[in-house]
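Participant: following is a predicted model, sequence given first.
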Amino acid sequence: MTISRRDVLAMGSGLAALAVAGPAAAAAKYTLRIHTLVKSPHPYNDMAAAMKAEIEEKSGGKIAVKIFDSGQLGQDPAVIGEMAFGTIDMMISTTSNAVQQIPEYGIFTMPYLFKGMDEALAKIGPGTPVHDHFEEVYEKRGVGMKLLALGVSGTRNMSTAKVDVTGPADLKGLKMRTPPSPMDAKTWAAFGMLPVTVAWGELYAAIQTGVAEAMESSLPGYAGSKLYEVAPHVALTQHTLQVNHTSISEVTWKKLPADLQAVVTEAAKNANALGVEKAKGYDAALVEDLQANHGVTVSRPDTQAFMEVLAPMQVGLAKDLDLSDEYALLKA
């Protein structure tokens, strides 16, 4: 039986007691609900499963964790709002879906910002100046969440409904789906594309009906949502790395004693490293599977041609979007 978002929120506080947690939480004092937006297989769900296992074990059963994937609890902006009230406890998701509440996250959709996933994690992971900066941003913005970890969960690539993309010229005039991120809109407009803001949960229908003709995403997100059915042309542009955040409700955080806060923090850090390794494996395996089993046409354009268009824009984009501090921190 699928539990609806309304049913979950009706259960009361995010730190629900045994009466609403079910038999699996028989000895638990706290129950944490983790939201992800994606369907498996996907690094976010692997990370959530790893956190569940570690938190339940290392808390000695004091914390039970329940995972709600595939957007069961709603789309990210609504979930962030619920977390401010403590009705949802944690989330693992892409930073690009949080730019309305945290505009500084827009820096991570800048094209060709990192050379690879390992370099990115070294720059932004727990314990880095970038992580510390975004902890402060959360407080400044008053979003009602605490940042536990920033990580990387794969490359983002271009997909289209009808066009094989072999170079930048193939993008001109296409209606390009973007999340609510000014960085994304400005990036794709540079290729002569027409940005159209569409929520992730509405993307399949948007491509199917022609509201959008092109999109970009991680490969696990593309495959998990069966977007190959409506956008069967993939170009491995690898224009950005998908940066994800693991965040916890401040209401939830303050209810946990210090020893259990430490357990949750360590679990998030460990899951973060796992997410990177899972992402590497998924990307390679998914390209092969999409071609062999789903009729997807995969092109491998010269990324240098895309970089020549976008790299000169980096400093200007950061300045225009008031992200110069974040850009300088990442390039330090």
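Facilitator: Received, thanks.
Participant: please make it C-alpha for all contacts and neighbour counts, starting now.
Facilitator: Noted.
Participant: quick one: distance of the helix or strand containing Asp325 to the chain centre.
Facilitator: In the assignment (DSSP states H and E), Asp325 maps to helix 324-331. Averaged C-alpha coordinates place helix 324-331 at 21 Å from its chain's average position (CA atoms, centre = their mean, to the nearest Å).
Participant: what does it rub up against?
Facilitator: Glu104, Ile107, Lys123, Ile124, Pro129, Val130, Val315, Ala318 (CA atoms under 8 Å, 6 or more residues apart in numbering).
Participant: look up how far Leu236 lies from the first one.
Facilitator: According to CA to CA, to the nearest Å, Glu104 stands 27 Å off from Leu236.
Participant: out of these two, which sits in the busier spot?
Facilitator: Glu104 (23 against 20; other CA atoms under 10 Å).
Participant: ok, Ala161 touching Val230?
Facilitator: Yes: between Ala161 and Val230 there is a contact under CA atoms under 8 Å: 5.9 Å.
Participant: buried ones among the contacts of helix 324-331?
Facilitator: Buried by 16 or more other CA atoms under 10 Å: Glu104, Ile107, Lys123, Ile124, Val130, Ala318, out of the contacts of helix 324-331.
Participant: ok, structure two:
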Amino acid sequence: MNRRMLLGAGLGLTGFAITGRAQAQAITLNGASQFNDEHAFTRCLVRFEELVKQYYGKPINFTLHKNSSLGLEKQYFEYMAQGRAVDYGIVSPAHMSTFSRAAPFIDAPFLFRDLAHWNRVLDQDMLKPIADEVEKRARVMLIGYAGGGVRNIFASRPAGNLEALRGMKVRVQGAPIWSRTFAAAGMSPTVIAYNEVYNAIQNNVIEAGENEAAGVEQMRFYEVAPHLSMTQHAITIRPLCFSSATFSRLPADLQAAIRRAGTEASAYGRQIESTEDGQKIAALESAGRLKRVAFTDRDALQQKVAPVLDTYAREIDAEAIMRRIGEATS
């Protein structure tokens, strides 16, 4: 049965299968990941499953569809909003912009000073107003925040300063804030589907993309873009999402287990990704697959981008959130 047939059949709707005439109903939850078993996002989702089972203490089934077998994160979020096909998954905030203009802002370039600042913001739950808006408009709950990888630019040619970035054709995420900030830096941003980036660089449609180490490794971007410019322009935030439609049909004790597991699994995901990020880059460089390029104009790059962030925050009524994030101590 192909993917279209599976989705058409409603795969992923929370299932209540009768396993026997005298047995209780069994609940099945379906998750989705673009990546394989080794990726931090997949491991985070596996830990979520383990913790839900532990805290719920009753029979429950999980099916995690990996390696993009149900499409990409954009589709996962749409399925969760519709209450079909996917019950839980990790999704980039860029894919929530249809429902919340402010959502992509939590993952914006140069929003965080460093990992300590990033962790402080998440620990203080400063993103709650955006999570509330997403749940209200999209009917998708943000039950935790994974991520933690520092994003850099991988390119087919080295770029160690602003002048080298000028005019570079780079793939960015679909949210407007990404195109605006990269354009302000003098680059030529374009939105391309994540699974098409490799071929786009190989065919000279673009010269570069931007990602954390786990993504560069998983998608083998180093094969077509072996130069990693250490711009350190963003630290990933990847919400662990759960369909509100599914959640509303679950018993109260399972709902409590899901909320608790979401917080703890996401913290685990942040820890492993932030820890392994540098290790992955070092391993790729040691193997001769990647070459780090020191970026000497980071402060100047941030100054170019700052007015764009300020303007965007005003447009989406996120000035208060941006101010709180900026004032947070690390």
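Facilitator: Perfect, I can see it now. Remember, predicted model here, so these are calculated numbers, not experimental data.
Participant: which member of the buried ones among the contacts of helix 324-331 of the first structure is positioned nearest Met215 of the first structure?
Facilitator: Ile107 (19.0 Å; CA to CA).
Participant: show me what the closest one lines up with in the second structure.
Facilitator: Counting by TM-score structural alignment, Ile107 of the first structure corresponds to Phe105 in the second structure.
Participant: what's Glu163 of the second structure aligned with over in the first structure?
Facilitator: Per TM-score structural alignment, Glu163 of the second structure is aligned with Ala169.
Participant: confirm its match sits in a helix?
Facilitator: Yes: judged by DSSP: H, G, I helix; E, B strand; the rest coil, Ala169 of the first structure forms part of a helix.
Participant: surely it meets Phe191?
Facilitator: Yes: between Ala169 of the first structure and Phe191 a contact is recorded at 7.5 Å, counting by CA under 8 Å.
Participant: out of those two, which sits in the more crowded spot?
Facilitator: Phe191 (18 against 12).
Participant: that one against Lys172, yeah?
Facilitator: Yes: counting by CA under 8 Å, Phe191 of the first structure does reach Lys172; the two are 5.9 Å apart.
Participant: who touches both of the two?
Facilitator: Joint contacts of Phe191 of the first structure and Lys172 (CA under 8 Å, 6+ apart) do not exist.
Participant: now flag whichever of the contacts of helix 324-331 of the first structure is closest to Val243 of the first structure.
Facilitator: Ile124 (9.0 Å).
Participant: residue contacts, the closest one?
Facilitator: Here Ile124 of the first structure is in contact with Val130, His131, Leu150, Gly151, Leu330 (CA under 8 Å, 6+ apart).
Participant: could you redo the last one with a cut-off of 7 Å?
Facilitator: Shown in contact with Ile124 of the first structure (CA atoms under 7 Å, 6 or more residues apart in numbering): Val130, His131, Leu150, Gly151.
Participant: now the strands for the stretch 51-200 of the second structure?
Facilitator: Along the stretch 51-200 of the second structure, counting by DSSP state E, counting those that start in this stretch, strands occupy 60-65, 88-90, 140-155, 169-172, 188-191.
Participant: what would those strands look like in CSV with distance to Glu78 of the second structure and mean neighbour count?
Facilitator: Compiled in CSV, the strands of the stretch 51-200 of the second structure are given as follows (distance: least, CA to CA, whole Å; neighbours: other CA atoms under 10 Å):
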stretch, distance to Glu78 of the second structure, mean neighbour count
strand 60-65, 16, 17
strand 88-90, 11, 28
strand 140-155, 9, 26
strand 169-172, 20, 24
strand 188-191, 19, 19
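Participant: format these as JSON lines; extra columns: distance to Leu72 of the second structure.
Facilitator: Below are the strands of the stretch 51-200 of the second structure laid out as JSON lines (distance: least, CA to CA, whole Å):
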{"stretch": "strand 60-65", "distance to Leu72 of the second structure": "11"}
{"stretch": "strand 88-90", "distance to Leu72 of the second structure": "10"}
{"stretch": "strand 140-155", "distance to Leu72 of the second structure": "16"}
{"stretch": "strand 169-172", "distance to Leu72 of the second structure": "16"}
{"stretch": "strand 188-191", "distance to Leu72 of the second structure": "15"}
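Participant: so which of those comes closest to Ala81 of the second structure?
Facilitator: Using CA to CA, the nearest of those to Ala81 of the second structure is strand 140-155, at 5.7 Å.
Participant: quick one: average offset of the closest one versus the first structure, please.
Facilitator: Following superposition, strand 140-155 of the second structure is found to deviate from the first structure by 1.5 Å on average (mean CA distance after the TM-score superposition for the first structure).
Participant: go ahead and flag the most central residue of the first structure.
Facilitator: In the first structure, the C-alpha closest to the average C-alpha coordinate belongs to Thr94, at a distance of 1.6 Å (CA atoms, centre = their mean).
Participant: what's near enough to touch the counterpart of that one in the second structure?
Facilitator: If you follow Thr94 of the first structure across to the second structure using TM-score structural alignment, you land on Ser92. With contact taken as CA under 7 Å, 6+ apart, Ser92 of the second structure is in contact with Glu73, Arg238, Pro239.
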